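this one's structure only:
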């Protein structure tokens, strides 16, 4: 990399056209100016000026170095301008969350992009552990998870709580044991199903569920597209478990039945970012929408 001090001296010399005046402008001695030019020529491997007694002319190689140095100055000035202005309505906002949260939240966030076309919203559906890994590695700026993250690595805030729903086909008779019913129906599995079921069985306080081992439930299908998980149930096949927001978005709610425990089962949602990370100004509006979604 060429020494920026030598480049500055060379640019000034070419612009002024005189060694003595260059030295005066840079508060240097004339031999000091000559030394900078000589060192720059040695670093480039070419003569940058042709000396003619008290004057000089720039060589072709000197012209290329001069133009290069000018470009570096313009780029640096542009960088400092960008650093000094953090546009609150321009740039990428990234967020990772579960598929059900994305289904609920994405339409609300798109309103921000409709209002400010230079805001670009990037959303990724992923499980908790992957979200935290991506935040820690700087792949995404923020995520929404359902477990309190390690405070050594992450800053977080509680967004709110969301009810989990155990769903079966509408025609199913639920007067008998829920545990046996689930075993008979079979699970329509999805990436978060095991996590949701474990939480539901612990919190529901229904004895036949608290004694049920999640791994003992047979899986009769798997879908990783959040908007299709309830389709088999609408056709009378199996059961599944999803947050209420995902259920409410389904197009044929009349073909589903949500089991109602005495005590609702809820999960807590946390907005997470890397420890001590300062987010750009555009996240103020972005996060305001997220926070209001559960208020």
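Received the coordinates, thanks. Worth saying up front: this structure is predicted, and the values here are computed from it rather than measured.

all contacts plus neighbour counts: C-alpha atoms, from now on.
Will do.

Name the residues that touch stretch 133-149?
Residues outside stretch 133-149 that contact it (C-alpha atoms under 8 Å, 6 or more residues apart in numbering): 93-98, 128, 131-132, 153-154, 156, 267-274, 279.

I should have written stretch 106-123 there, sorry.
Contacts for stretch 106-123 (C-alpha under 8 Å, 6+ apart): 89-97, 102, 282, 285-286, 289-290.

one more time with 10 Å
The contact list for stretch 106-123 (C-alpha atoms under 10 Å, 6 or more residues apart in numbering) reads 87-97, 99, 102, 105, 140, 142-143, 282-283, 285-290, 293.

Any buried residues in the longest strand along the chain, and which?
Using DSSP state E, we find that the single longest strand of the chain is strand 154-169. With burial defined by 16 or more other C-alpha atoms under 10 Å, the residues of strand 154-169 counted as buried are 154-156, 158-160, 162, 164-169.

adding another structure so you can compare the two:
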């Protein structure tokens, strides 16, 4: 019968090279150590040690049994820590977000994982409705979304706000709604919604609808939309992380707005699941970093749950 303790005793024996030291470290008797090794040999049907009086060397099966024991207990420790919901520095993190969030959040998570090797990050880029559905189905533990919805099994929590940026080609000199109208609009999945919010807040009664703007193109990948703007094909409105992580940020510029507009990011999780501490710690670390970067302070707004 398989007995993990036999493997542990054998592994300790190989590492100490002494029956006496093994017995002392494992709080056993020396005959008890010998019995564990003998039982393990009987279980495997192979001799593990070449005995030379009080000394010994490993047979080929003995070396392989030691390598297996090392892997066995390493995996055991990894599994044990993965179940520890109270540990902020270990376990698996299953997270999903739209690309507008993930372009900055995913690199942060990789750096965070380097600082906390006990963590494993599984990250997916998806659309808002897909994220909500997959969290409800248990495929992710938490999602970050820009839109909320009504679902009996889900909890939406306001988490963080990012500025929306009106982005134009670097050589664009216009400042009026008419000049933006002449330039045209480059759209993406949330483009119409974000542009409407910014233009309505900053151009008042002049702005009527995004349908009046010539469409200069569409992409379902927000990370690519500034390529079209950099080429002078039109303007767009994206969240600040998209602009800050874009390889085209030097070929575009952000228009100054009289009325700043923000995109609210929400955390979505199951109502019947309490999130482990590791999620709260990494999410808080990212939000603090962004607040310090954007505003030079870390005071947080009151969060709301829906």
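Nice, I can see it. Everything quoted here is computed from the prediction, not taken from an experiment.

rewinding a little: now the buried members of the contacts of stretch 106-123 of the first structure.
Buried members of those, scored by 16+ other C-alpha under 10 Å, are 88-91, 93-97, 99, 102, 105, 140, 142-143, 282-283, 286, 289-290.

how about residue 238 of the second structure, what does it touch?
Applying C-alpha under 10 Å, 6+ apart, the residues near residue 238 of the second structure are 100, 162-167, 187-188, 190-191, 194-195, 222-223, 225-226, 263.

so the helix or strand where it lies corresponds to what in the first structure?
Per DSSP states H and E: residue 238 of the second structure is located in strand 236-239. Taken onto the first structure by TM-score structural alignment, strand 236-239 of the second structure occupies residues 240-243 there.

With adjacent residues omitted, what lies nearest to the one in the first structure that sits across from residue 279 of the second structure in the alignment?
Alignment note (TM-score structural alignment): residue 279 of the second structure maps to residue 283 of the first structure. In space, and not counting its chain neighbours, residue 283 of the first structure is closest to residue 93: 6.7 Å by C-alpha to C-alpha, 6 or more residues apart in numbering.

The one you found contacts residue 286, doesn't it?
Yes. Counting by C-alpha atoms under 10 Å, residue 286 is a contact partner of residue 93 of the first structure at 7.4 Å.

Not counting its neighbours along the chain, what's nearest residue 254 of the second structure?
residue 167 (4.6 Å).

For the strand holding residue 238 of the second structure, give me the average deviation versus the first structure.
Superposing on the first structure and averaging over aligned pairs (mean C-alpha distance after the TM-score superposition for the first structure), strand 236-239 of the second structure comes out at 0.8 Å.

In whichever helix or strand comes after that strand, which residues are buried?
Reading on from strand 236-239 of the second structure to the C-terminus, the next helix or strand found by DSSP H and E is helix 240-245. Going by neighbour count (16+ other C-alpha under 10 Å), the buried part of helix 240-245 of the second structure is 240, 241, 242, 243.

Also stretch 13-23 of the second structure?
Buried residues in stretch 13-23 of the second structure (16+ other C-alpha under 10 Å): 13, 14, 18, 19, 20, 21, 22, 23.

Secondary structure for the residues you listed - can I get that in JSON lines?
Below are the buried residues of stretch 13-23 of the second structure laid out as JSON lines (DSSP: H, G, I helix; E, B strand; the rest coil):
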{"residue": "13", "secondary structure": "helix"}
{"residue": "14", "secondary structure": "helix"}
{"residue": "18", "secondary structure": "coil"}
{"residue": "19", "secondary structure": "helix"}
{"residue": "20", "secondary structure": "helix"}
{"residue": "21", "secondary structure": "helix"}
{"residue": "22", "secondary structure": "helix"}
{"residue": "23", "secondary structure": "helix"}
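
Give me the three-state assignment for residue 96 of the first structure.
Under three-state DSSP, residue 96 of the first structure falls in the strand class.

these two touch, right, it and residue 132?
Yes. With contact defined as C-alpha under 10 Å, residue 96 of the first structure reaches residue 132; the gap is 9.1 Å.

Spit out the residues that contact these two alike.
Both residue 96 of the first structure and residue 132 are in contact with 126, 140, 142, 143, 144, 145, 272, where contact means C-alpha under 10 Å, 6+ apart.

The closest residue to the fourth one other than its chain neighbours: what's it in contact with?
The reference is to residue 143 of the first structure. Closest residue to residue 143 of the first structure apart from its sequence neighbours, by C-alpha to C-alpha, 6+ apart: residue 96 at 4.5 Å. When contacts are counted by C-alpha under 10 Å, 6+ apart, residue 96 of the first structure touches 102, 122-128, 130-132, 134-135, 140-145, 271-272.

how does it look with 6 Å?
123, 124, 125, 131, 143 (C-alpha atoms under 6 Å, 6 or more residues apart in numbering).

if you look at the residues you listed, which of them are in helices?
Those of the contacts of residue 96 of the first structure mapping onto helices are residue 131, per DSSP state H.
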